[in-house]
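> Provided below are the primary sequence and the corresponding predicted coordinates.
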Amino acid sequence: MTRPATTRYFTSYSGTKLPLNLVGEIDAASMNNRNTYFRGSYDASGQLVSCEKVVYGEIELRHDYHYHADGRLARAEIDDGSGDSNVIDYPA
């Protein structure tokens, strides 16, 4: 997996397709006033490589994304906190 270049924070996401579309960006200084937020890590090309829903300081949901060389989604690994990760592969 490509190491994240930046981490950004959001209030929610929109849509149903993967990768999630994080919306309502907030700055890191506002994090002390929030109980729930999404933390997105982006690679150097700006693609979302991981997304976490944080509730009261605990990670409730995590998505990890891997991409084909052309930028299309290749794999989504989804951990809903149950201990069983779901993997969705997208063919080349």
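Arrived safely, thanks for sending. Computed from a predicted model, the values in this text were never measured in an experiment.
> okay, CA-based contacts and neighbour counts for the rest of this
Will do.
> Just the buried residues of stretch 64-76, please?
Buried residues in stretch 64-76, defined by neighbour count with 16 or more other C-alpha atoms under 10 Å: Asp64, Tyr65, His66, Tyr67, Leu73, Ala74, Arg75, Ala76.
> let's bring in a second one:
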Amino acid sequence: MNKEKTTCRYFTTYSGVKLPFKLVGELGEHEIRNRNTFFRGYFDADGVLLGFQKMVYGDVELEHQYSYGEDGNLREADITDVDGEVMRL
């Protein structure tokens, strides 16, 4: 995920069962200081979710990275679990 060309925002959780997940419960940066668990989402200039990280006690527990086709539909998702195992869908 090219974080230089993205905007990072924070959320309490996600919704949905289909990829890409929808991040919900947006938090301000000051609100994550005392949270044990939150989601860090990365969005492009158009507000499209490029990926997210589930943060638990300061560590990345889960990461999704999304890529989209020219039609705007999800093309691939790379999912990294807590053990660093990557699954491509």
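Received it, and whenever you're ready, just let me know what you need. Keep in mind that what you see is a predicted model, and the values were worked out from it rather than measured.
> returning to that earlier point: mind checking which of the buried residues of stretch 64-76 of structure 1 land in strands?
Residues from the buried residues of stretch 64-76 of structure 1 lying in strands, with DSSP state E as the criterion: Asp64, Tyr65, His66, Tyr67, Leu73, Ala74, Arg75, Ala76.
> Kindly present the buried residues of stretch 64-76 of structure 1 as CSV, with separate columns for distance to Lys17 of structure 1.
Formatted as CSV, the buried residues of stretch 64-76 of structure 1 follow (distance: C-alpha to C-alpha, whole Å):
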residue, distance to Lys17 of structure 1
Asp64, 14
Tyr65, 13
His66, 15
Tyr67, 15
Leu73, 11
Ala74, 13
Arg75, 13
Ala76, 11
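> so which of the residues you listed comes closest to Ile26 of structure 1?
Nearest to Ile26 of structure 1 among the buried residues of stretch 64-76 of structure 1: Asp64, at 21.2 Å, using C-alpha to C-alpha.
> Identify the residue nearest that closest one in space, chain neighbours excluded?
Once flanking residues are discounted, Asp64 of structure 1 sits nearest to Ser50: 4.4 Å by C-alpha to C-alpha, 6 or more residues apart in numbering.
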